[in-house]
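Chemist: give me the fold of what follows.
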Amino acid sequence: MTTTLAIVGATGKMGRLFGEIAEASAEYEVVSRLDSRSALDEMLGADVVVDVSVPGVTQSVVEFAVQHGKQVLVGTSGWSADRLAGLRRALGDPPSSGVVVIPNFSLGSVLATSFAAMAARFYDSIEVIEAHAATKVDSPSGTAVRTAELMQAARAARGPVSAPHSDQRARGQQVASIPVHSLRLAGIVAKQDVVFGGTGEVLTITHETISPSAYAAGIRVALAAARTARGLVVGLDALLDLDGTGASGGGAGAGGGSGSAAQSAPEPENVSGQAATATSVTS
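Modeler: Presented below is the predicted three-dimensional model:
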């Protein structure tokens, strides 16, 4: 059975990529492509609403879709922990539909974040450096925020990291006590370094996206999950068998759905998986 899609933000890079992937598959059909001039009710004829818009409008897009009982896949930054908590309440208990929020569709990025959370239990000196194209409107990135929050959750027993001189602006923005530094440069797709300082050693976990094609595999996983999800699921890691046990990982406070979005264990409530602030917004 074909699943119909409405893509909000269809003219952007991610919107075009979603369209190409859907068109290449017999499982999906794009029935509506929305841009900044479109009325939101143009999405109502689709089974699944894909939101890859901009941080300034994503909340209104998703809230409208949820109010109309639509399945939703979100690939837009701007979803803080507070916003996610409100979205979880809006979905109801028990939820009749589902929203899948993905900070990064790259499988390699999800693995790097998982490795970083593992390493964070052993180091007290940690910083994140993330770089994206100059056109990215939010900073720090949703991936960096999620990485920092998951690291702090993993090392909760150790407390905050050591971040000297954090009151100085050049020391970056603290996310879950971890300094995050953002670069916005021409010629970059996406790169993140998580740097751990220890006695006599430095460990760096690096992931770099060199082409948007890196997102394709994760997009397919997320689309499959969005068709049947119930409640709120945050992160591609919630949909993958990262520990090899045959079960999916945890969604942020989510009751997982059926199918690809299998029943998932809750994550700490402070793990938002999205950047907190958009530095500029274009409609």
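Chemist: alpha carbons only for contacts and neighbour counts from here, please
Modeler: OK.
Chemist: the spatially most central residue of the chain: what secondary structure?
Modeler: Central residue of the chain (C-alpha atoms, centre = their mean): residue 103, 1.2 Å from the mean position. Assigned by DSSP: H, G, I helix; E, B strand; the rest coil, the conformation of residue 103 is coil.
Chemist: which stretches of this protein form strands?
Modeler: Assigned by DSSP state E, the strands in the chain fall at 3-8, 28-34, 48-51, 71-74, 98-101, 125-132, 173-175, 178-184, 190-198, 201-209, 231-234.
Chemist: about what we covered before: does the residue nearest to the centre of the chain touch residue 77 like I think?
Modeler: Yes: judged on C-alpha atoms under 8 Å, residue 103 makes contact with residue 77 at a distance of 6.8 Å.
Chemist: and this one, please, so the two structures can be compared:
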Amino acid sequence: MTIRVAVAGATGKMGQLAVRLIEEADDLELHAALDSRSSLDLMLGADVALDVTHPGASAQIVEFAAGAGIPIVVGTSGWSSDRISDISAFVRGHADAGPVLFIPNFSIGSVLGSAFAALAAPYFDSIEIVEAHHAGKVDSPSGTAVRTAELIGDARGESGPVAAPHADQRARGQLVSGVPVHSLRLAGIAAEQRVVFGGDGETLTITHSTLSSSSYEAGILLALRSAPAASGVTVGLDSLLDPGLPGTAR
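Modeler: Okay, here's the model as predicted:
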């Protein structure tokens, strides 16, 4: 069976990568390539939609696809847990709504790095995240950092909140699920995340660096192929990789 894919944001870097992967795959077919001037009606008839646009446009695209019963993979950053909860409520309230897969990062290594951070989280009270992206990235903190912080917060459970002294000072970073997150936007950087754990006489750092956009290819293909059989709202590529990883399906 060939999966027909509509790509919103097809002219951007991630969109161009997705279009190439779709055209090269035997089981995928490009149904429509949408840019900022395209009508969302072009998505109608697709088996799956892919949103790799920007935070300001993403919500309208997701709501349109879900409302039309089209499974959609969301690779756009800027989706907080509160905004995802709103989409979850919409999907639950409409029996014919299409499933929504929120994928903060398509990199397998990044997903594993976040999972490893969640595993370590109960053993350290001092935890901070430093993430760096190219200067043109419009949102901060990144969707990956938000996802990692949420996993850390969930994993701590009975351990209680992370120790975050002087959190009222802006230089201490933005608190996400109680975890200080620091964002760098610099020329010469693709993407990097460091989760730093501080303990008694020791530190542990879990680092993931993106060296090439090729690191996203396997994750994009996995998400597109998984979307037609999905249901409800799913958050994180980890939910598609291994149910044993710390992840969330909502």
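Chemist: what residues are up against the residue nearest to the centre of structure 1?
Modeler: Applying C-alpha atoms under 8 Å, 6 or more residues apart in numbering to residue 103 of structure 1 gives the contacts 75-77, 142-143, 146, 234-236, 273-274.
Chemist: now it: how far from residue 67 of structure 1?
Modeler: Distance of residue 103 of structure 1 to residue 67 of structure 1, computed by C-alpha to C-alpha, to the nearest Å: 23 Å.
Chemist: what's the answer for residue 37 of structure 1, then?
Modeler: 21 Å.
Chemist: between those two, tell me which one has more neighbours.
Modeler: Each of residue 37 of structure 1 and residue 67 has its neighbours counted (other C-alpha atoms under 10 Å); residue 67 has more, 11 against 7.
Chemist: that one matches what in structure 2?
Modeler: Under the alignment defined by TM-score structural alignment, residue 67 of structure 1 corresponds to residue 67 in structure 2.
Chemist: farthest residue from the center of structure 2?
Modeler: residue 201 (33.8 Å).
Chemist: distance check, it against residue 124 of structure 2.
Modeler: For residue 201 of structure 2, the distance to residue 124 of structure 2 (C-alpha to C-alpha) stands at 12 Å.
Chemist: need the helices for structure 2, in chain order.
Modeler: Secondary structure of structure 2 (DSSP state H): helices at 13-24, 55-67, 81-92, 108-120, 143-156, 217-226, 238-241.
Chemist: after superposition, how close is the shortest one to structure 1?
Modeler: The superposed helix 238-241 of structure 2 is, by mean C-alpha distance after the TM-score superposition for structure 1, a mean 0.6 Å from where its aligned residues fall in structure 1.
Chemist: same check on the longest one?
Modeler: Mean deviation of helix 143-156 of structure 2 from its aligned counterpart in structure 1 after superposition (mean C-alpha distance after the TM-score superposition for structure 1): 0.6 Å.
Chemist: that helix packs against which elements?
Modeler: helix 108-120, strand 126-133, strand 174-176, strand 179-185 (3 or more C-alpha pairs under 8 Å, 6 or more residues apart in numbering; DSSP states H and E).
Chemist: reformat these as JSON lines; add mean neighbour count.
Modeler: Putting those into JSON lines (neighbours: other C-alpha atoms under 10 Å) gives the following:
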{"stretch": "helix 108-120", "mean neighbour count": "21"}
{"stretch": "strand 126-133", "mean neighbour count": "22"}
{"stretch": "strand 174-176", "mean neighbour count": "19"}
{"stretch": "strand 179-185", "mean neighbour count": "21"}
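Chemist: these: which one's closest to residue 225 of structure 2?
Modeler: When these are compared by C-alpha to C-alpha, helix 108-120 sits nearest residue 225 of structure 2, at 15.6 Å.
Chemist: so which of the strands of structure 1 is the most packed in?
Modeler: Neighbour counts (mean count of other C-alpha atoms under 10 Å) averaged over each of the strands of structure 1 peak at strand 98-101, with a mean of 30.
Chemist: other SSEs contacting it?
Modeler: Contacts defined by 3+ C-alpha pairs under 8 Å, 6+ apart place strand 98-101 of structure 1 against strand 71-74, helix 216-226, strand 231-234.
Chemist: can you put those in a markdown table and add distance to residue 182 of structure 1?
Modeler: Putting these into a markdown table (distance: least, C-alpha to C-alpha, whole Å) gives the following:
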| stretch | distance to residue 182 of structure 1 |
| --- | --- |
| strand 71-74 | 22 |
| helix 216-226 | 24 |
| strand 231-234 | 23 |
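Chemist: compare the ones you listed and give me the one nearest residue 49 of structure 1.
Modeler: Smallest distance to residue 49 of structure 1 across these (C-alpha to C-alpha): 4.7 Å, for strand 71-74.
Chemist: what's the average distance of that closest one to structure 2?
Modeler: Mean for strand 71-74 of structure 1 is 0.8 Å (mean C-alpha distance after the TM-score superposition for structure 1).
Chemist: tell me which other helices or strands that strand touches.
Modeler: Here strand 71-74 of structure 1 touches strand 48-51, helix 58-67, strand 98-101, helix 216-226, going by 3+ C-alpha pairs under 8 Å, 6+ apart.
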